[in-house]
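Asks: structural data only, the sequence is not supplied:
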């Protein structure tokens, strides 16, 4: 019996961790990142002390909850940038991240949030932004992306897509696909591009 106790405790601790992460993903998806930690603990069926023992800060919980989505986003960006046709790659990025955001509405907020104490999250985010900025430049140089469009405009579209709401995930995904398709047409270059207002800056100008 004494030999089984440590194993039982470890199994219980892992079960509590997974319940907390599942609760966090659910509430972040439904309500965004402002959900109180105590609400997450209640949803998970654990006490606040258990939650804070596994995740001492909300930042740590957010990073753990969105690790799968961050990996998926890195894959989307890498595949978009590897496409020899930069316009096709850009369209792929918008369509696929729009659907990712529809499935978990807290992801874009997490991606747009700066975590100064998290080297890994910040480094991955910076690398993805640099890659996307280069993809935008390539598409502009090819004449397929309208003049005046910068990286911040892609982030603006992701943020706008975050506002899509519907009763079910399937409805949100359908709305996200429609929104992304409309956004793609708005970005398409032509010989008669009307001037755009100045961009809203979400990232440092060195990316544009």
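Replies: In hand now; what should we look at? Just so it is clear, the structure is predicted and the values come from calculations on it, not from any experiment.

Asks: going forward, measure contacts between C-alpha atoms and count neighbours the same way
Replies: Fine.

Asks: buried ones in stretch 144-164, by neighbour count?
Replies: For stretch 144-164, the neighbour count (16 or more other CA atoms under 10 Å) marks 144-155, 157-159, 161-162, 164 as buried.

Asks: cool, and stretch 86-93?
Replies: So for stretch 86-93, counting by 16+ other CA under 10 Å, buried means 86-87, 89-93.

Asks: whichever strand or helix holds residue 53: how far from the chain's middle?
Replies: Assigned by DSSP states H and E, residue 53 belongs to helix 48-54. Centre-to-centre, helix 48-54 and its host chain are 25 Å apart (CA atoms, centre = their mean, to the nearest Å).

Asks: and the contacts of it?
Replies: 16-17, 20, 37-38, 41 (CA atoms under 8 Å, 6 or more residues apart in numbering).

Asks: which residues of this protein fall in helices?
Replies: Under the criterion DSSP state H, helices of the chain are mapped to 4-31, 37-44, 48-54, 58-65, 67-82, 86-103, 107-112, 119-141, 151-162, 169-187.

Asks: what's the last one packed up against?
Replies: Read it as helix 169-187. Packing partners of helix 169-187 (3 or more CA pairs under 8 Å, 6 or more residues apart in numbering; DSSP states H and E): helix 86-103, helix 151-162.

Asks: what would those helices look like in TSV with distance to residue 114?
Replies: As requested, the helices and strands packed on helix 169-187 are exported to TSV (distance: least, CA to CA, whole Å):
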stretch	distance to residue 114
helix 86-103	18
helix 151-162	14
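
Asks: let's bring in a second one:
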């Protein structure tokens, strides 16, 4: 009897692990709007089994990406360990966009292409907790004085779209466009800005969802 009662739980745990592994790969390859049927197929389970474990797409996303966002903390730590503040800032933004380029799902998460749960928002916040420090130490040491932490949001939205549109044809194209942005952020290139930075509330918002945004 004991073996019989444990077996379903063990099978369910194995199926859940297979679904998480498959979803991480599928979302990484195709983004958050990838068909859930493909996730089930790669996990070698039925779509019904997928929905038994994760009733909505959001549940699957929330189970995967808070952990994956921990990589941002490592990028920030490396940036702060760099003695040259400007090089540390460059290290952070290059590391950030390299993570997004390697994982289309993470790119979608950071570009706010899918409504974030409190757990996912918290993971994003933890990943960027050192951003203000990275920017403040770089100001006057290579970074233009008027660049604010909130200015990272539109930069991320722009670079995310470049990554999204060029991933299949020129996967390193984002590096060229980032170099243009970085040249404009150098203190020596600074000129008057036509508008102020976003407010914190605006920076926490997300651009309008594109047509065909992820459903169930």
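Replies: Nice, I can see it. Source: prediction; values computed, not measured.

Asks: related to what we said a few turns ago, go through the helices of the first structure and pick out the most buried.
Replies: Most buried of the helices of the first structure, by mean neighbour count (mean count of other CA atoms under 10 Å): helix 86-103, with a mean of 22.

Asks: return the mean post-superposition distance for that helix against the second structure.
Replies: Compared with the second structure after the fit, helix 86-103 of the first structure shows a mean deviation of 1.1 Å (mean CA distance after the TM-score superposition for the first structure).

Asks: measure how that helix sits relative to helix 151-162, angle-wise.
Replies: Put simply, helix 86-103 of the first structure runs at 30 degrees to helix 151-162, going by axes from the mean of the first three to the mean of the last three CA atoms, to 10 degrees.

Asks: what span of the second structure lines up against helix 86-103 of the first structure?
Replies: Mapped onto the second structure using TM-score structural alignment, helix 86-103 of the first structure spans residues 85-102.

Asks: so what touches that stretch?
Replies: The contact list for stretch 85-102 of the second structure (CA under 8 Å, 6+ apart) reads 28, 72, 75-76, 78-82, 106-107, 110, 134-135, 137-139, 141-143, 159-160, 163, 167, 171, 175, 178, 182.

Asks: check stretch 180-187 of the first structure too.
Replies: Applying CA under 8 Å, 6+ apart, the external contacts of stretch 180-187 of the first structure come out as 91, 94-95, 98, 145-146, 149, 157.

Asks: so which of those comes closest to residue 64 of the first structure?
Replies: Distance to residue 64 of the first structure across the contacts of stretch 180-187 of the first structure (CA to CA) is lowest for residue 98, with 21.2 Å.

Asks: next, work out how far apart residue 79 of the second structure and residue 152 of the second structure are.
Replies: 15 Å (CA to CA, to the nearest Å).

Asks: same question for residue 198 of the second structure.
Replies: 10 Å.

Asks: same question for residue 140 of the second structure.
Replies: From residue 140 of the second structure over to residue 152 of the second structure (counting by CA to CA), the distance is 18 Å.

Asks: check residue 118 of the second structure too.
Replies: 21 Å.

Asks: check residue 68 of the second structure too.
Replies: Counting by CA to CA, the gap from residue 68 of the second structure to residue 152 of the second structure is 20 Å.

Asks: same deal with residue 92 of the second structure?
Replies: Distance, residue 92 of the second structure to residue 152 of the second structure, using CA to CA: 11 Å.

Asks: same deal with residue 43 of the second structure?
Replies: Following CA to CA, the distance that separates residue 43 of the second structure from residue 152 of the second structure is 37 Å.

Asks: for residue 161 of the second structure, same thing?
Replies: 14 Å.

Asks: likewise residue 192 of the second structure?
Replies: The gap separating residue 192 of the second structure from residue 152 of the second structure is 18 Å, by CA to CA.

Asks: swap in residue 202 of the second structure?
Replies: Residue 202 of the second structure is 12 Å from residue 152 of the second structure, by CA to CA.

Asks: do the same with residue 8 of the second structure
Replies: Counting by CA to CA - residue 8 of the second structure and residue 152 of the second structure are separated by 47 Å.

Asks: and for residue 54 of the second structure?
Replies: Residue 54 of the second structure is 33 Å from residue 152 of the second structure, where distance means CA to CA.

Asks: please apply the same query to residue 53 of the second structure.
Replies: 36 Å.

Asks: again with residue 169 of the second structure
Replies: Distance from residue 169 of the second structure to residue 152 of the second structure, counting by CA to CA: 26 Å.

Asks: same thing with residue 179 of the second structure?
Replies: Distance, residue 179 of the second structure to residue 152 of the second structure, by CA to CA: 15 Å.

Asks: again with residue 59 of the second structure
Replies: For residue 59 of the second structure, the distance to residue 152 of the second structure - CA to CA - is 28 Å.
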